[in-house]
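Engineer: mind looking at a prediction? Sequence and model below.
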Amino acid sequence: MTQIICSIVNTQEQLARCFPLMHQLRLHLTLEAFLQQTRQQQANGYQLLQAVYGQNICGLAGFSLGQKLAWGKHLYVDDLITNENQRSMGVGGAMLKWLEQYALQHDCDQLHLDSGVQRFSAHKFYLREGFVISSHHFAKSLALAE
């Protein structure tokens, strides 16, 4: 039986192959914007984890290491997506297990992520995986109204 293999995306070619799946989560991005934004974030420590099943990329997790007064050293997951046709097959769990191990190897105290309030099935998944709802995240757009 084929297993889920998780690895860091290292090349621009690999990154471009990740776009169709990331677009399921980040609908506003074009391929060009995705590549440019990812390169900019990588300069600040962002990494992209891919989960591959057979020959297909079935999951992605963008993350970075950080330190905050509130959390200490932590791993923060910016983006987490499993292909909509491959959910409930262990992909998300495999990625979270990989991320937890990576965080522990880098002496992190915690793993954090935010999830849109409308993503109810994702919330159920995170709670099953041992996450707790620890805060509300507030955002305010600073773009000028036209």
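Structural biologist: The structure has been received and is ready for your questions. Numbers count the residues shown, from 1 in each chain.
Engineer: CA only for contacts and neighbour counts going forward, please
Structural biologist: Will do.
Engineer: in stretch 123-142, which residues are buried?
Structural biologist: Within stretch 123-142, the residues scored as buried using 16 or more other Cα atoms under 10 Å are 123, 126.
Engineer: against which helices or strands is the longest strand seen in the chain packed?
Structural biologist: Ranked by residue count and defined by DSSP state E, the top strand of the chain is strand 56-68. In terms of contacts (3 or more Cα pairs under 8 Å, 6 or more residues apart in numbering; DSSP states H and E), strand 56-68 is packed against helix 12-25, strand 47-53, strand 72-82, helix 91-105.
Engineer: would you mind giving the ones you listed as JSON lines with distance to Phe34 and mean neighbour count added?
Structural biologist: Output for the helices and strands packed on strand 56-68, formatted as JSON lines (distance: least, Cα to Cα, whole Å; neighbours: other Cα atoms under 10 Å):
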{"stretch": "helix 12-25", "distance to Phe34": "7", "mean neighbour count": "16"}
{"stretch": "strand 47-53", "distance to Phe34": "12", "mean neighbour count": "21"}
{"stretch": "strand 72-82", "distance to Phe34": "12", "mean neighbour count": "20"}
{"stretch": "helix 91-105", "distance to Phe34": "21", "mean neighbour count": "17"}
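Engineer: adding another structure so you can compare the two:
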Amino acid sequence: MKPAFNKILKKEIPQILPLVQRHMENQFSDEVLIERFNEMFDQNYECFGIYSEEKLIGVFGLWFMTRHYAGRSCEPDHIFIEEAYRNKGIGKKLFDFIYNYALEKGCETSELNSYVSNYRSHKFYLNEGYVIKGYHFIKNL
């Protein structure tokens, strides 16, 4: 299977909401997510759909920033692939795309966060050469 990774435009946010909602287990309303995505699109963020023969089967975002400890970096975010399309090599192709895209944009590193309970992703990321450097903390204000 040869997936396509196509950029999602700000006006296309509603197309990705069902996938993001499933990924996040419907923690927030569509209205809250639309508001947040609109703001994200105005920052150093890009969104992509994962397609199989024109069908949207996944979504992911990329953040671009410069960090004192990592240089120019690309951070993959909210990666979701429909269950029926998992374990078919799409993740490997996706990350090859991300690395090449990040290099084209001048990135030196890639870093990401993964939910503590998402053990399958941990194995995948470790196999991709990521190393665990720390913990990600969050506090509601």
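Structural biologist: The structure has been received and is ready for your questions. Since the model is a prediction, treat every value here as computed from it, not as a measurement.
Engineer: coming back round to it: with distance to Gln37 of the first structure as added columns, please give the helices and strands packed on strand 56-68 of the first structure in CSV.
Structural biologist: Below are these laid out as CSV (distance: least, Cα to Cα, whole Å):
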stretch, distance to Gln37 of the first structure
helix 12-25, 11
strand 47-53, 12
strand 72-82, 13
helix 91-105, 22
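Engineer: figure out which of these is closest to Phe125 of the first structure.
Structural biologist: Taking Cα to Cα as the criterion, Phe125 of the first structure comes closest to helix 91-105 out of those, the separation being 8.5 Å.
Engineer: sorry, back to before: out of the helices and strands packed on strand 56-68 of the first structure, which gets nearest to Glu129 of the first structure?
Structural biologist: Nearest of those to Glu129 of the first structure, taken as Cα to Cα: helix 91-105 at 7.4 Å.
Engineer: give me the mean distance between the closest one and the second structure.
Structural biologist: Compared with the second structure after fitting, helix 91-105 of the first structure deviates on average by 1.3 Å (mean Cα distance after the TM-score superposition for the first structure).
Engineer: what sits up against that helix?
Structural biologist: Under the contact criterion Cα atoms under 8 Å, 6 or more residues apart in numbering, helix 91-105 of the first structure has outside partners 4, 6, 49, 51, 58-61, 65, 74-75, 81-82, 109-111, 129.
Engineer: would you mind listing the buried residues in the longest strand of the first structure?
Structural biologist: Applying 16+ other Cα under 10 Å to strand 56-68 of the first structure flags 57-65 as buried.
Engineer: how far off centre is it?
Structural biologist: On the basis of Cα atoms, centre = their mean, to the nearest Å, strand 56-68 of the first structure sits 4 Å off its chain's mean C-alpha point.
Engineer: what does it contact?
Structural biologist: By Cα under 8 Å, 6+ apart, strand 56-68 of the first structure touches 18, 21-22, 45-52, 73-83, 86, 91-92, 95, 103.
Engineer: 6 Å instead?
Structural biologist: Contact with strand 56-68 of the first structure is made by 45-52, 73-83, as judged by Cα atoms under 6 Å, 6 or more residues apart in numbering.
Engineer: mean shift between that strand and the second structure?
Structural biologist: Comparison of strand 56-68 of the first structure with the second structure after fitting gives an average deviation of 1.2 Å (mean Cα distance after the TM-score superposition for the first structure).
Engineer: okay, the angle between that strand and strand 72-82?
Structural biologist: Using axes from the mean of the first three to the mean of the last three Cα atoms, to 10 degrees, one finds that strand 56-68 of the first structure and strand 72-82 are set 160 degrees apart in direction.
Engineer: part of a helix, is Ile7 of the first structure?
Structural biologist: For residue 7 of the first structure the amino acid is Ser, not Ile. No - in this structure, Ser7 of the first structure is strand, not part of a helix, as judged by DSSP: H, G, I helix; E, B strand; the rest coil.
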